[in-house]
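Q: I need the structure of the sequence given here:
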Amino acid sequence: MGLFTRKKKDNAPENRPVPRHIAVIMDGNGRWAKKRGLPRKAGHKVGAETFRTIATYCKDIGVQYFTVYAFSTENWKRPQDEVDALMNLFRSYLKEAAETMFERGVAVRVLGDLTVLPEDIRAQIAEVDEIADRLGPDAATASLCINYGGRDEIKNAVRAIAQQVKAGELAPEDITEDTITANLYTAHMPDPDLIIRPSGEIRTSNFLLWQSAYSEYYFTDVLWPDFKTTDLDAAIDNFNNRNRRFGGV
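A: Sure thing, here's the model as predicted:
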């Protein structure tokens, strides 16, 4: 864990531990827009700005990995204009990331089944991947899960392992939990310590199913576009008051 540095009212610094890996289910964009009489895509735009703010804040306070659920395998069922708006937001963010992330020292990764994404977005992802590789494994990492589903991820990992067995590279009895972990999209990062779900919903929604076995969950009624750094502070404080036993006493 890193150190969470915050200012007291008297401006004296106060150090608090922070989770190494925080993940967020970015929920409530559509409801935020509806409450204001705006189209759903307006909520997604503000939600993207919130992501930038919170991702930067996470780096500043020492969180090494920040992962968000941006677009699920089920989200293709949404109205086409909303899907198109989300794809354009991804284009805009990936362009910005390619231009600025190296200077900021933040490695941007995109996780999920990327094969069905538009070709130009896949090209942008390849570009930010190359820049992230140059930053090295110790860089702060912001990951967007796009066309992601926890069950789909596990299915794809099982298929990859089955191919290794078929090729004679792996014996079935040698398959361990580490084997499965190594074939997930998140193989390059530790499991999330804390998963935050805004918007008042209390479910995991097929997010990081394997990786969240011992994650702490924090639920809040705040809609994602309204989520502030103070809300993240509250989640971290709540996390720090929990006793994580990992199945022990």
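
Q: contacts and neighbour counts: CA atoms only from here.
A: Will do.

Q: Enumerate every residue touching Asp113.
A: 146-148, 153 (C-alpha atoms under 8 Å, 6 or more residues apart in numbering).

Q: Identify the farthest-apart pair in the residues you listed.
A: Maximum pairwise distance among the contacts of Asp113 (C-alpha to C-alpha): 11.7 Å, between Ile146 and Glu153.

Q: Now list whatever residues contact both of the two.
A: Contact with both Ile146 and Glu153 is made by residues 112-113, according to C-alpha under 8 Å, 6+ apart.

Q: Which residue, other than its chain neighbours, is closest to Ala235?
A: Take Ala235 and drop its neighbours on the chain: the residue closest to it by C-alpha to C-alpha, 6 or more residues apart in numbering is Tyr218, 6.4 Å away.

Q: buried ones in the longest helix along the chain?
A: Longest helix of the chain, by residue count under DSSP state H: helix 80-104. By 16 or more other C-alpha atoms under 10 Å, the buried positions in helix 80-104 come out as 82-83, 85-87, 89-91, 93-95, 97-98, 101-102.

Q: one more, for comparison:
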Amino acid sequence: MRSWLRRRINWGYERLLSSEVSGAPTHVAVIQDGNRRYARQHGDDAPDGHRAGADTTERVLEWCQEIGVEELTLYAFSTENFSRPEHEREALFDLLCEKLREFADADRVHDNGVCIRAIGDIERLPPRVRETIDYAESQTADYDRFVLNVALAYGGRTHLLEAARSVARDVEAGSLSPADIDVETIDERLYGQSVRDVDLIIRTGGDERTSNFLPWHANGNEAAVYFCAPYWPEFSKADFLRGIRTYEHREASWRRTRARRALALLGAVSEPELADARAILSRFRDSLPTAEQSAVDELENLSTDADGRVETVDSNGRVAD
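A: Sure, this is the predicted structure:
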């Protein structure tokens, strides 16, 4: 009776959270922490925890597609994981091969147009894992409705360092001008393929750190971060929806901040900057509280003098003192 009641309560809570979600992040990145601690808690070995976590991964993929997420990146194996005991590494590699092939052949993956990609130092992985990655990528290469990135042999700072070295080599060789180096230059050299900016990082297992995960795409985009206590195998749809709600609150706060900055700069801008401020406020006006929105109307009565300084024009077209 109690288990039935608990399920009903959880179902009702999930429905409530779902009703509160009004917009999905484009790219969610997940640090799947706690598999080994979950296994120990249940008297099992580490591979049993990883296998239980793989079931959660499948559910999260479904939840992302339900609410409209377009890209999901899973931190499956970091460069630090190579230091784990050999039997544990080999069991994890076997599980990765099994699940990647299963995903690549699954009807739901093909029906939903899921493109599977691996990012990381793939050459460090065993041959059987590299072969399975090639298979999964080739089976889903033509899809673009949803992207599933699996981070393997991954280390964020290492990839940034390699990208910087690649740029430096091209500059030294004369094939790239320093003036031409921009965000796209780094993007192209990180993973050899396009990865969207990260909107939300979710980490399970209780630790509150992002562990060198996608620093270029997450920190540069000021991604929202949601830390939660459940181990990865215990991660529920309610936990997932709480993470989405965290992203929505962060997005709303960001929009308000942009609008307020534009308002604060009005008294010290020139004509080009005034146009930028107008554009920003036009996009984010609705994010401001009603009491602050009246200040936006002042933009319509602003112009610049001969020296490019902003002056206020009253309703009769006279320059105000």
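
Q: Would you state the helices of the stretch 1-150 of the second structure in chain order?
A: 2-20, 35-41, 46-67, 86-105, 107-111, 127-140 (DSSP state H, counting those that start in this stretch).

Q: Adding distance to Gly174 of the second structure as columns, could you present those helices in a markdown table?
A: As requested, the helices of the stretch 1-150 of the second structure are exported to a markdown table (distance: least, C-alpha to C-alpha, whole Å):
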| stretch | distance to Gly174 of the second structure |
| --- | --- |
| helix 2-20 | 54 |
| helix 35-41 | 48 |
| helix 46-67 | 44 |
| helix 86-105 | 41 |
| helix 107-111 | 44 |
| helix 127-140 | 34 |
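
Q: For Thr290 of the second structure, find the nearest of these.
A: Thr290 of the second structure lies closest to helix 2-20 among these, at 21.7 Å (C-alpha to C-alpha).

Q: Next, the angle from the closest one to helix 46-67.
A: On the basis of axes from the mean of the first three to the mean of the last three C-alpha atoms, to 10 degrees, helix 2-20 of the second structure is oriented at 40 degrees to helix 46-67.

Q: other SSEs contacting helix 2-20 of the second structure?
A: For helix 2-20 of the second structure, the elements it packs on are helix 237-264, judged by 3 or more C-alpha pairs under 8 Å, 6 or more residues apart in numbering; DSSP states H and E.

Q: nearest residue to Leu92 of the second structure other than its sequence neighbours?
A: Pro47 (6.6 Å).

Q: Spatially central residue in the first structure, please.
A: A centroid search over the first structure (C-alpha atoms, centre = their mean) returns Thr67, at 1.8 Å, as the residue closest to the centre.

Q: That one matches what in the second structure?
A: In the second structure, Thr67 of the first structure lines up with Thr73, judged by TM-score structural alignment.

Q: I'd like the distance between Arg71 of the second structure and Val28 of the second structure.
A: One correction, residue 71 of the second structure is Glu, not Arg. Per C-alpha to C-alpha, to the nearest Å, Glu71 of the second structure is found 6 Å from Val28 of the second structure.

Q: Phe284 of the second structure too?
A: Plainly put, Phe284 of the second structure is 23 Å away from Val28 of the second structure if you go by C-alpha to C-alpha.

Q: again, but for Gly120 of the second structure
A: The gap separating Gly120 of the second structure from Val28 of the second structure is 17 Å, by C-alpha to C-alpha.

Q: now do Asn81 of the second structure
A: On the measure of C-alpha to C-alpha, Asn81 of the second structure and Val28 of the second structure end up 22 Å apart.

Q: More neighbours: the two, which one.
A: Neighbour totals were compared for Asn81 of the second structure and Val28, and Val28 leads with 27 against 14 (other C-alpha atoms under 10 Å).

Q: Per the alignment, the more buried one pairs with which residue of the first structure?
A: Aligned partner of Val28 of the second structure by TM-score structural alignment: Ile22.

Q: Quick check: that match touching Met189?
A: No: applying C-alpha atoms under 8 Å, one finds Ile22 of the first structure not in contact with Met189, separated by 11.3 Å.

Q: okay, and the common contacts of the two?
A: The contact sets of Ile22 of the first structure and Met189 overlap at Tyr65 (C-alpha under 8 Å, 6+ apart).

Q: Asp105 of the second structure pairs with which position in the first structure?
A: Using TM-score structural alignment, Asp105 of the second structure sits opposite Glu99 in the first structure.

Q: how about its match, what does it touch?
A: Applying C-alpha under 8 Å, 6+ apart to Glu99 of the first structure gives no contacts.

Q: any idea how far Ala182 of the first structure is from it?
A: 30 Å.

Q: what about the equivalent of Arg165 of the second structure over in the first structure, which helix or strand?
A: The alignment partner of Arg165 of the second structure in the first structure, by TM-score structural alignment, is Arg159. Element membership for Arg159 of the first structure (DSSP states H and E) is helix 150-166.

Q: Now Thr132 of the second structure: closest residue in space that isn't a chain neighbour?
A: Distance criterion C-alpha to C-alpha, 6+ apart; nearest residue to Thr132 of the second structure, sequence neighbours excluded, is Cys97 at 5.8 Å.

Q: how much does stretch 122-132 of the first structure stray from the second structure?
A: Once the two models are superposed, stretch 122-132 of the first structure sits on average 1.9 Å from its counterpart in the second structure (mean C-alpha distance after the TM-score superposition for the first structure).

Q: hang on, I meant stretch 46-57 of the first structure
A: Mean deviation for stretch 46-57 of the first structure: 1.0 Å (mean C-alpha distance after the TM-score superposition for the first structure).

Q: Pull out the buried residues from that stretch.
A: In stretch 46-57 of the first structure, counting by 16+ other C-alpha under 10 Å, buried: 46-48, 50-51, 54-56.

Q: Just give me the closest of the residues you listed to Asp231 of the first structure.
A: Nearest to Asp231 of the first structure out of the buried residues of stretch 46-57 of the first structure is Ile54 (C-alpha to C-alpha; 9.9 Å).
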